[in-house]
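Asker: What would the 3D arrangement of this be:
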Amino acid sequence: MEEQQRQKLSSRDKVLLAAMEMFGEDPASRLSVRAVASRAGLSTGSLRYHFPTQRALQDEVLTRVYDLVAPDDRIHDTSTPARDRLVDCLRQVLSRAGVGEQARQGTRRVVEDFVVPEPTKELRAAYLAIEREMRRRAEYWLAVLADEGALPDGDNTRRAKFLLTVLNGLGFERALPADDSILQSETDTLYTAVDCVLGTGP
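Answerer: The predicted structure is shown next:
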């Protein structure tokens, strides 16, 4: 964005733009208040006026990034069975992990950023913000299906956590040596998980 356009933004939008740029450069970025305020050309007090906590800022940035990456979830396409739509949404998340070398690099980065270092308060907050946004999105998909009557009553938070655990395992599996049938195996696993959630399993 050109400097003239940037100056016309509200202070809140300047903060979000700076934070999203920083997140784009480094998805593991902690988005510290001081660093984001400096990048936005604002005082930390001005940033705190709009985002009282670092978590509030991280949550807003992650929501916006996700909406930019996947603005049209297939979950709303009622011409397709609910089972297929939910698998498609999960596969969309999983596709960001890549396959082979890309998956290995992504897994290595997660381990180096969140597993190897001492789990400081800041590090924990950064990881939990990402996890919370992913869970929020999965809960949203489940709520859409529940509204349609395609999902029995139940705890969608628990269901979302289960689906994300499956995705974490599949993402890690993508980084490991595998034979050519991994994609078929992955599809089978996704459908099994979705069947468990929808109550349509054997």
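
Asker: drop to CA atoms for contacts and neighbour counts, all remaining ones
Answerer: Noted.

Asker: I'd like to know how far Y66 sits from V93.
Answerer: As for Y66, its distance to V93 is 10 Å (criterion: C-alpha to C-alpha, to the nearest Å).

Asker: For the comparison step, fold the sequence that follows:
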Amino acid sequence: MAGSRRQQIVEAARSILSEDPQSTLAVRTVAARVGIGASTLRHYFPTQQSLHEAIFAAALEDTPSEMRIHDTSTPARTRLRECLVQLLPPQQPISGAAADRILTALSTSFGSSSTDEARNAWGAYTLRTLDAIVGWLRVLAHQGVITDVDLRRRARFLLTVVEGIALTRIIPVTRPTSAEEEAILDDALSVVFRDTPA
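Answerer: Prediction:
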């Protein structure tokens, strides 16, 4: 029962965040959503950071969708773009509690206080995402839209570009405009489609 209760708490917190990305995830709010007391929630997640880490790890377990990658009635670039865009965080400026959560998650994964669990979750997510992109490229190669050469290298290139755009969305620096982001993604797609058969 402990595993399922813990999962219920994480899912409730994720649900609250999907409704209100700026939510601070107050213990009483999350506990009420699950139908438990605040002390019970604290039994599973003694600190706010432990809850945030669990939410982050759960988000990393999500598998990217294939979207319309198989739909040949839609241009291949459009299909691949849609698949890649789903990997990005929301485009609106992130501030307050949402920004703090993301920065805490990044620090937990890569900072001096990083944990093996967080690094492993991030590594597993990266491999799953890379495999998903390879799969999308393989579909396009089977359709004859791109050549079936170095798909993993191309996938890693696309993931690097997407991660770069994602980083500019979540770290408080001067953000590129939507048009600049689209141009960057178009440049990356041009590399992938450069050897498109005639």
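
Asker: Fetch the TM-score of the aligned pair.
Answerer: Overlay of the two chains. TM-score (TM-score structural alignment, normalised by the length of structure 2): 0.61; 150 aligned residues with a C-alpha RMSD of 3.4 Å.

Asker: Can you show me the strands along structure 2?
Answerer: With DSSP state E, there are no strands along structure 2.

Asker: Which stretch of structure 2 lines up against stretch 79-86 of structure 1?
Answerer: The aligned range for stretch 79-86 of structure 1 in structure 2 is 73-80, by TM-score structural alignment.

Asker: So which residues make contact with the matching stretch?
Answerer: M67, R68, I69, D71, W136, L137, L140, V145, L189 (C-alpha atoms under 8 Å, 6 or more residues apart in numbering).

Asker: Buried residues in it, which are they?
Answerer: A76, R77, R79, L80 (16 or more other C-alpha atoms under 10 Å).

Asker: need the contact list for the spatially most central residue of structure 2.
Answerer: Computing the C-alpha centroid of structure 2 and ranking residues by C-alpha atoms, centre = their mean puts L87 first, at 4.9 Å. By C-alpha under 8 Å, 6+ apart, the contact set of L87 of structure 2 is P64, V162.

Asker: what do you get for H70 of structure 2?
Answerer: Contacts of H70 of structure 2 by C-alpha under 8 Å, 6+ apart are V139.

Asker: need the longest helix for structure 2.
Answerer: The residue-count maximum for a helix in structure 2 (DSSP state H) belongs to helix 116-142.

Asker: Return the mean post-superposition distance for that helix against structure 1.
Answerer: When structure 1 is overlaid, helix 116-142 of structure 2 sits 1.3 Å from its aligned residues on average, using mean C-alpha distance after the TM-score superposition for structure 1.

Asker: which secondary structure elements does that helix contact?
Answerer: helix 48-61, helix 76-85, helix 96-110, helix 151-170 (3 or more C-alpha pairs under 8 Å, 6 or more residues apart in numbering; DSSP states H and E).

Asker: ok, 6 Å please
Answerer: Packing contacts for helix 116-142 of structure 2, counted by 3 or more C-alpha pairs under 6 Å, 6 or more residues apart in numbering; DSSP states H and E, involve helix 151-170.

Asker: Next, the buried residues of the helix it packs on.
Answerer: For helix 151-170 of structure 2, by 16+ other C-alpha under 10 Å, it's 151-152, 154-159, 161-162, 165-166, 169-170.
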